[in-house]
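Q: model this:
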Amino acid sequence: MTNEKTKIAMEADLILENLTHTLLYEGYSLYPYYRSAVKNQKPIPFGVIFPKDYNAYHEHSHSKMQSQSIITGDNDLTVSVTVRFLHLRKTELFQKANNEKDNEDYIPVSNLDINGKFYNSGWQTVERKITTGDIGLTQLAKGGISIPIEFDNMNEGELILNEKNVVVAKSVSSISEITGSILISAESIIESTDSFRITVVVTNTTGLENANTISRDEAIMQSFLSTHIILQTLQGEFISQQDTPVKWTTATAGCTNINTWPIVIDKSNTTLLSSPIILYDHPEINPQSSGDLFDSTEIEEALLLHVNLLTEEDRNRIGTEDEKMNAMLKKVNGLTPEDLHQYHSMLKENKASQFNNE
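A: Now for the predicted structure:
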């Protein structure tokens, strides 16, 4: 790989990581950030892939995502595919029925304050990432390949002690097993040599008991949340489906994308991101952004001011609910008045001729 291509690849990777991280957590937790707030009691609503068993009884709860795009290059054209999503982790909180007796009776509660530390029932998420190596497009055109998605269940508990080191409560965290597949295939574009229509289908095949009667919240425990598909190549480029050159309009018109929206990330069109959130090609994160606030469609200045108005008790409570929220609060706490002022107003040079007084 040439130095120029290496530089391009590194720049694309940085843009991709920042952008994908932001999209993965869009809507993860919204102001006032408490898990008890109604709008924060449901997991992320974007890019949910439900189990096929659940989809059989709920047709609008989709069990697959399909990204289809055009890639062109030379005889050595390869592509790597990455699928990223969030997996729900549920935490249940139980208070001991009688703290003065050595018994095993516990009562479910939504939250507790023990020695000034807050404990909450609710949900958090675990990031999942599956990446293929480089796959030759000629190979894919001869027959698709299937990559398994397999993550085991997990259950772990924690005893909660008071200031006298007596057990007063316990929390139980659980992750449900999920399985699925990533089917990758390609077909040659007849109108052009060394060009292909590549298809990536992500399906949730998790077995689900009583799929006809369980609630949506129960099904989400075994769903892929905020699912994103990433394709990268070094030898070729992806054809934009928003600003398509005339030569490729017929080919791109034949692409079918299901529950996702493909965009090219870098100026060289070597990276394609399929997201459940609609974006334009070549998106950028505002360099002024202070970091995760989990609501990129909101005015960041307003959110920062709202967070700064939270009481110390509020901050402690929110920070103990989730490590991601705690990291966000630390970033906001570190902002200076000068940092906040730059959000309020900014002068930019406008080079448009109609605004010049000549």
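Q: C-alpha only now, for contacts and for neighbours.
A: Noted.
Q: distance check, Gly136 against Leu310.
A: 53 Å (CA to CA, to the nearest Å).
Q: same deal with Ile130?
A: From Ile130 to Leu310 the distance is 38 Å (CA to CA).
Q: all strands of the stretch 251-358 of the chain, in order?
A: Assigned by DSSP state E, counting those that start in this stretch, the stretch 251-358 of the chain shows strands spanning 261-264, 271-275.
Q: ok, now the stretch 101-250 of the chain?
A: Under DSSP E, counting those that start in this stretch, the stretch 101-250 of the chain gives strands at 106-109, 111-114, 117-120, 122-131, 135-136, 145-151, 154-161, 167-175, 178-188, 195-204, 225-232, 237-238.
Q: tell me which of the ones you listed sits nearest to His306.
A: strand 117-120 (21.2 Å; CA to CA).
Q: to check against the first, give me the structure of this:
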Amino acid sequence: MTVTAFAPETEARFDLARQVADAVLFEGYVLYPYRASAAKNRLRWQFGVLVPPAWGAECEEHDFQHTECLMEPKAGATLSVELRFLHARRRTVERVRPDGGFETVRELQLDDRVLVPWDEGAEERVEVVAAVDDLLGDGITVPFGRPAREDVAPVLDAAGRTVGRTVRRSEEISGAVRLSAREIDGPYRALRLTAVVENTTPWTPPEGHGADRDAALPYSLVASHLLMALSAGSFLSMTDPPEWAKGAVATCRNLHTWPVLAGEPGRGDLVLSSPIILEDHPAIAPESPGALYDSLEIDEILALRTAALTDQEKREARGTDERAAAVIDLADSMPAEVLERLHGAVRSLREVTGGASTAEPAAEGFPDEHGVPRPDTPWWDPASEAGFDPAQDRVVVDGRSLGAGSRVLLRPGLRRSDAQDLFLQGRSAKVEAVLHDVDGGVHLAVTVEGDPGADIRREQGRFLYFQPDEVTPLEDEA
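A: Next up is the predicted model:
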């Protein structure tokens, strides 16, 4: 049996995951400086755009998303699925003519904003609830559609007089959600869940229209993604599965989307399948004051830059979109203490418990001999640096003493490597200094032999850094 209404408990779980899903839904919706005239706001809708099939055949964009993940449902479990996407609607601006009629204009000047044509995004949801047993075999297909609409709203000036109107048009779209499941081989009963979202809109590009993506967007599913929840049982992590499931996870096909565990850490009954690759249990930073629609940026920078816009630029932003107007109001009204929270947060620190008892409770401060912070000292004592000299200190690696001037072969560790380190594998380098951090770690500052910018790096102190187990000593230094 298939229904389209969530139980209250499922709705509550989805509410928590929607905080992150909203960031996916509106990523890139409107970018700083939040004005339609900005060049980067003229090419929008970059993530999860499912175009009509006829358009997808002519371009490199897709008309479907394909998700596969593993789940361990309990007997009688149901699967709740929510498809979320934006439906683009074209807004045109009209001005009152002297004869009382209306004419389309490129902008309409008002006291507090400048109205301009714009593509708005209306949030859409498709909800499906099905028994897991019904998904076995061929599974189920749930078609959906949205009709074409036209909404007209008057535009009033400060005195309450009608000076124009906005006309919003959305086109008819249709699609389907296909759900199926089958058992996998393994020591435990697990199912491979397949969830496919398709745009089935029968729109074709107008004759001679050419490759105009702008014409296809009103018929597309924009920023589409899925939330999926089990009433009983759990999903397996696709990035860190148990050993027995790694082979089955490797055979899962995920096209144009990626599933991660969502909701509260420690729970596995909820999945977010997103066109933006995330880690398991993604969460919105608690310091974030609100949506800035630029989720890959830094809130502090965006808030400061937005507050620094001129009054005319803010008028244009307010007339671009209601969400852009909300960002302007947020930046203008943000208290100093809220802005200060955006400057940075340390999440890696945790209270030290267990081990030998101490006379003092764990608190912020420099660690004692048991590793417990002492409340009477700061976490870092500048005086503790007195015994260190990067130019003279040495460290023993493979029985060899290394210091400034030593030659080494670079062997970047897999756990600490970034893309740049991969190009340095096997290169020879010169040690410029031996450095110690406040946690007792040792780091080698090096310059790569043959690097034409090595002298500049030494002059500016901009070295590459490796840990002792990431290098192999070469012959003694001169």
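Q: and Leu193 of the second structure? What does it align with in the first structure?
A: Using TM-score structural alignment as the criterion, Leu193 of the second structure maps onto Ile198 of the first structure.
Q: tell me how many other residues crowd the nearest residue to that match once chain neighbours are set aside.
A: Take Ile198 of the first structure and drop its neighbours on the chain: the residue closest to it by CA to CA, 6 or more residues apart in numbering is Ala186, 4.3 Å away. The number of residues packed near Ala186 of the first structure is 25, by other CA atoms under 10 Å.
Q: pretty sure Ala186 of the first structure contacts Ile145?
A: No: applying CA atoms under 8 Å, one finds Ala186 of the first structure not in contact with Ile145, separated by 9.8 Å.
Q: Ala75 of the second structure matches what in the first structure?
A: Using TM-score structural alignment, Ala75 of the second structure pairs with Asn75 in the first structure.
Q: burial count for the closest residue to its match other than its chain neighbours?
A: Nearest non-adjacent residue to Asn75 of the first structure, counting by CA to CA, 6+ apart: Asp194, 6.2 Å away. Neighbours of Asp194 of the first structure under the rule other CA under 10 Å: 18.
Q: same check, this time on Lys5 of the first structure
A: When neighbours are counted by other CA under 10 Å, Lys5 of the first structure comes out with 13.
Q: secondary structure element for it?
A: For Lys5 of the first structure, the host element (DSSP states H and E) is helix 3-24.
Q: which residues of the stretch 251-400 of the second structure fall in helices?
A: Taking DSSP state H, counting those that start in this stretch, the helices of the stretch 251-400 of the second structure run over residues 299-307, 311-320, 322-333, 336-341.
Q: what does the third one rub up against?
A: Going back to what we said before, that points to helix 322-333 of the second structure. By CA atoms under 8 Å, 6 or more residues apart in numbering, the residues outside helix 322-333 of the second structure that reach it are 30, 34-35, 290-292, 303-304, 306-307, 314, 317-319.
Q: could you redo the last one with a cut-off of 7 Å?
A: With contact meaning CA atoms under 7 Å, 6 or more residues apart in numbering, helix 322-333 of the second structure is reached by 30, 34, 292, 303, 306-307, 314, 317-318.
Q: one step back: any idea how far the match of Leu193 of the second structure lies from Val246 of the first structure?
A: 20 Å.
Q: more neighbours: those two, which one.
A: Between Ile198 of the first structure and Val246, counted using other CA under 10 Å, the more crowded position is Ile198 (22 against 8).
Q: was I right to think the more buried one contacts Gln68?
A: Yes: using CA atoms under 7 Å, Ile198 of the first structure is in contact with Gln68, at 5.7 Å.
Q: sorry, back to before: so of the helices of the stretch 251-400 of the second structure, which one's packed in deepest?
A: helix 311-320 (a mean of 22; mean count of other CA atoms under 10 Å).
Q: ok, now which ones touch Ala17 of the second structure?
A: Counted by CA under 7 Å, 6+ apart, Ala17 of the second structure has contacts 262-263.
Q: since we're on Asp76 of the first structure, how many residues are nearby?
A: If we define neighbours as other CA under 10 Å, then Asp76 of the first structure has 12 of them.
Q: what sits against it?
A: Neighbours of Asp76 of the first structure in contact, by CA under 7 Å, 6+ apart: Gln235.
Q: quick revisit: any idea how far the match of Leu193 of the second structure is from Tyr34 of the first structure?
A: 42 Å.
Q: likewise Glu349 of the first structure?
A: 41 Å.
Q: which of those two has more neighbours?
A: More crowded of Glu349 of the first structure and Tyr34, by other CA under 10 Å: Tyr34, with 21 against 5.
Q: separation between the residue nearest to that one when sequence neighbours are not counted and Lys90 of the first structure?
A: Leaving aside its chain neighbours, Tyr34 of the first structure sits nearest to Ile318 (6.0 Å; criterion: CA to CA, 6+ apart). Using CA to CA, we find Ile318 of the first structure at a distance of 17 Å from Lys90 of the first structure.
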